[in-house]
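A.B. asks: attaching a predicted model along with its sequence, questions to come.
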Amino acid sequence: MGIKSFLAARKEQKKNTGDVPLKVSDYMTTKLITFKSDQRIENVIDTLIKHRISGGPVVNEKNELIGVISEGDCIKQISESRYYNMPMDNQTVEKHMVKNVETIDGNMNIFDAANKFLESKRRRFPIVENGKLVGQISQKDILKAALKLKGHTWK
């Protein structure tokens, strides 16, 4: 008895036609929950829990990025407050936020941004244009972009 081939018709693979969005700005979040430097830490903790986020940008009245506050910053404050037996009532974001914030360009390629996440061990990067906060890209946004691009030839 002879051998028969059971190969079915093959699907044609999608090709990168150049119209596939590959920029950070195509996948960044633009509707952000932001914080003010004079906000109380307890208020920030409530917001983080309510919205199920791990941190957010801190902006001034002109929507200029001045820092980032995270769960870790809040936990550190709770720990210090407990250790020194100090109330948290008067603790503000300004005293606990990270002020030296690394940002990325909205025109950056999504794969270069993924590399930047790996190198920096950060969970999110703010995107600033003309001095104003315009969005934020997170590791989860990179994963979503990768799923959308699945099947395309990546260059």
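C.D. replies: Perfect, I can see it now.

A.B. asks: make it CA atoms for all contacts and neighbour counts henceforth
C.D. replies: Noted.

A.B. asks: any idea how far G131 is from D105?
C.D. replies: Applying CA to CA, to the nearest Å, the value for G131 to D105 is 12 Å.

A.B. asks: what does the strand or helix carrying T47 contact?
C.D. replies: Using DSSP states H and E, T47 sits in helix 41-51. Helix 41-51 has contacts (CA atoms under 8 Å, 6 or more residues apart in numbering) with 35, 54-55, 71, 74, 88-89, 91-93.

A.B. asks: okay, G131 and D105: which has more neighbours?
C.D. replies: More neighbours surround D105 than the other of G131 and D105, with 15 against 11 (other CA atoms under 10 Å).

A.B. asks: element containing the residue nearest to that one when sequence neighbours are not counted?
C.D. replies: For D105, ignoring the flanking residues on the chain, the nearest one in space by CA to CA, 6 or more residues apart in numbering is I127 at 6.0 Å. According to DSSP H and E, I127 maps onto strand 124-129.

A.B. asks: comparison target, given below:
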Amino acid sequence: MGIKSFQGRRAEPEKAASTPMCVKDYMTTDLVTFRKHQTVIEVMEQLMHHKISGACVVDEDYNLQGVISEGDCIKHISDSRYYNLPMDDNLVEKRMTCDAITIDAEMNVLEAAKKFIEHRFRRFPIVSNGKLVGQLSQSDVLRAALALKGQSWGS
């Protein structure tokens, strides 16, 4: 007596959505931005007001200059206290991260998810020809994943 398999014929796996899930379709384009000459206090006020954890720093032509985050502001608070310096005396250009890592608007959102794991960032600026065009956050990736619900995770 041989062992019989009662497993039925398997259906072919469904392909993912026919159009790729590009970063540009999920990125935020209505952004809070800062300029290098603003104070860190102004940044803290705006981060709290907009309930965000960081934002891009741009010039007057919207070229990306860097990013500034809550962590950068907390470092400023700590340094001000440690060195007994005035809190409102520091500019964004002294606290921002200048070498911001960006991602391409045409990148698949699921590939972008790997970048969040690799770099442990909360957001990535999206730049086209040097100009800031959007930002992709971790919650944007989650929104894209929910849109795929019930489909294959393939690209």
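C.D. replies: Alright, I've got the coordinates. Given the structure is predicted, the values throughout are model-derived calculations rather than measurements.

A.B. asks: what's the average distance of the strand holding I127 of structure 1 to structure 2?
C.D. replies: Compared with structure 2 after fitting, strand 124-129 of structure 1 deviates on average by 0.3 Å (mean CA distance after the TM-score superposition for structure 1).

A.B. asks: helices and strands around whatever helix or strand comes next after that strand, which ones?
C.D. replies: On the C-terminal side of strand 124-129 of structure 1, the closest following helix or strand by DSSP H and E is strand 132-138. Judged by 3 or more CA pairs under 8 Å, 6 or more residues apart in numbering; DSSP states H and E, strand 132-138 of structure 1 is in contact with strand 124-129.

A.B. asks: and the longest helix seen in structure 2, what other elements does it pack with?
C.D. replies: Longest helix in structure 2, counting residues (DSSP state H): helix 70-82. Packing partners of helix 70-82 of structure 2 (3+ CA pairs under 8 Å, 6+ apart): helix 40-50, helix 92-95.

A.B. asks: circling back to that earlier point, contact partners for the residue nearest to D105 of structure 1?
C.D. replies: Neighbours of I127 of structure 1 in contact, by CA under 8 Å, 6+ apart: 103-106, 133-137.

A.B. asks: let's go with 7 Å and repeat that
C.D. replies: 103-106, 133-136 (CA atoms under 7 Å, 6 or more residues apart in numbering).

A.B. asks: which of those line up with contacts in structure 2?
C.D. replies: Compared against structure 2 with both residues aligned by TM-score structural alignment, their matches' CA atoms under 7 Å, those retain 103-106, 133-136.

A.B. asks: filter those residues down to the buried ones.
C.D. replies: Buried members of these, scored by 16 or more other CA atoms under 10 Å, are 104, 106, 133-136.

A.B. asks: got a list of what the most centrally placed residue in structure 2 touches?
C.D. replies: Among the residues of structure 2, the one closest to the centroid is R123, at 1.7 Å (CA atoms, centre = their mean). R123 of structure 2 makes contacts with 135-138, as judged by CA under 7 Å, 6+ apart.

A.B. asks: same list (those) but as TSV, adding distance to M96 of structure 2.
C.D. replies: Output for these, formatted as TSV (distance: CA to CA, whole Å):
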residue	distance to M96 of structure 2
Q135	17
L136	19
S137	18
Q138	20
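
A.B. asks: which of those residues tops the neighbour count?
C.D. replies: When neighbours are taken as other CA under 10 Å, the top entry among these is L136 (26 neighbours).

A.B. asks: quick check: it touching D25?
C.D. replies: No. Contact criterion CA atoms under 7 Å: L136 of structure 2 and D25 do not qualify, at 9.9 Å.

A.B. asks: and the residue nearest to L31 of structure 2 when sequence neighbours are not counted, how close does it get to K94 of structure 2?
C.D. replies: Of all residues not flanking L31 of structure 2 in the chain, G134 sits nearest, at 7.1 Å (CA to CA, 6+ apart). Here G134 of structure 2 is placed at a distance of 24 Å from K94 of structure 2 (CA to CA).

A.B. asks: with L47 of structure 2 instead?
C.D. replies: On the measure of CA to CA, L47 of structure 2 and K94 of structure 2 end up 18 Å apart.

A.B. asks: ok, those two, which is more surrounded?
C.D. replies: Shown here are L47 of structure 2 and K94; by other CA under 10 Å, L47 has more neighbours (19 against 14).
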